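>>> coords below, sequence missing:
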């Protein structure tokens, strides 16, 4: 699961308690980047995404994505990304999968 980067504190845990129905939204891949946490050799994979439909329930933002999605999108950056998302218990949109 992933949340937009601005979601912090206890909210991800509470929102993850119960999910509404799944939906999928097509999103433009604006940018792909990586970063390293301090004192680690691991990589974080990031995608800046923007919904194709401005009425989509999921917003634009910088998302932490899995390595497989990052590598797939690097090969075809102009193809829209499909983001599977749900509404959490407190109303936040939670990204469950990236296709």
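Looks like it came in fine. As the structure is a prediction and not an experimental result, all values here were calculated from the model.

>>> C-alpha only now, for contacts and for neighbours.
Noted.

>>> how deep is residue 68 tucked in, by neighbour count?
Number of residues near residue 68 (other CA atoms under 10 Å) recorded here: 12.

>>> got another one to weigh against that:
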């Protein structure tokens, strides 16, 4: 995300809210969440802001959105790995305290 010049604070808080909701859904590969939950966790002002953030995050390939047939079930979300082609090696990560 650091090399993405178009990303804003709203995009980051939305992504972090989705990561938090993902953890609350037991790290399921794809999970359902309502727009109201995302707005609450991301502290966004309106559904229009949420729509714009989700649209950008999907276009930039940070997330994948799966519409559900029943609107009350919310939307399906899949977080896409931020590491390219599985090249991340945790042993080389200087941020990890050993």
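That came through fine. Quick caveat, the model's predicted, so the values are computed rather than measured.

>>> TM-score of the superposed pair?
Once superposed, the chains reach a TM-score of 0.21 (TM-score structural alignment, normalised by the length of structure 2), with 48 aligned residues with a CA RMSD of 5.4 Å.

>>> would you list every one of the helices in structure 2?
Listed in chain order, the helices of structure 2 (DSSP state H) span 9-24, 35-42, 47-59.

>>> ditto for structure 1
Going by DSSP H, structure 1 shows helices at 11-15, 67-75.

>>> circling back: for residue 79 of structure 2, which of the helices of structure 2 is the nearest?
Among those, helix 9-24 comes nearest to residue 79 of structure 2, with 7.6 Å by CA to CA.

>>> which elements pack onto the closest one?
For helix 9-24 of structure 2, the packing partners by 3 or more CA pairs under 8 Å, 6 or more residues apart in numbering; DSSP states H and E come out as helix 35-42, helix 47-59.

>>> tabulate those helices (CSV), appending mean neighbour count and distance to residue 18 of structure 2.
Formatted as CSV, the helices and strands packed on helix 9-24 of structure 2 follow (neighbours: other CA atoms under 10 Å; distance: least, CA to CA, whole Å):
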stretch, mean neighbour count, distance to residue 18 of structure 2
helix 35-42, 16, 7
helix 47-59, 16, 10
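
>>> picking up where we left off before, of all the helices of structure 1, which one is nearest residue 86 of structure 1?
Of all the helices of structure 1, helix 11-15 sits nearest to residue 86 of structure 1, with 10.0 Å by CA to CA.
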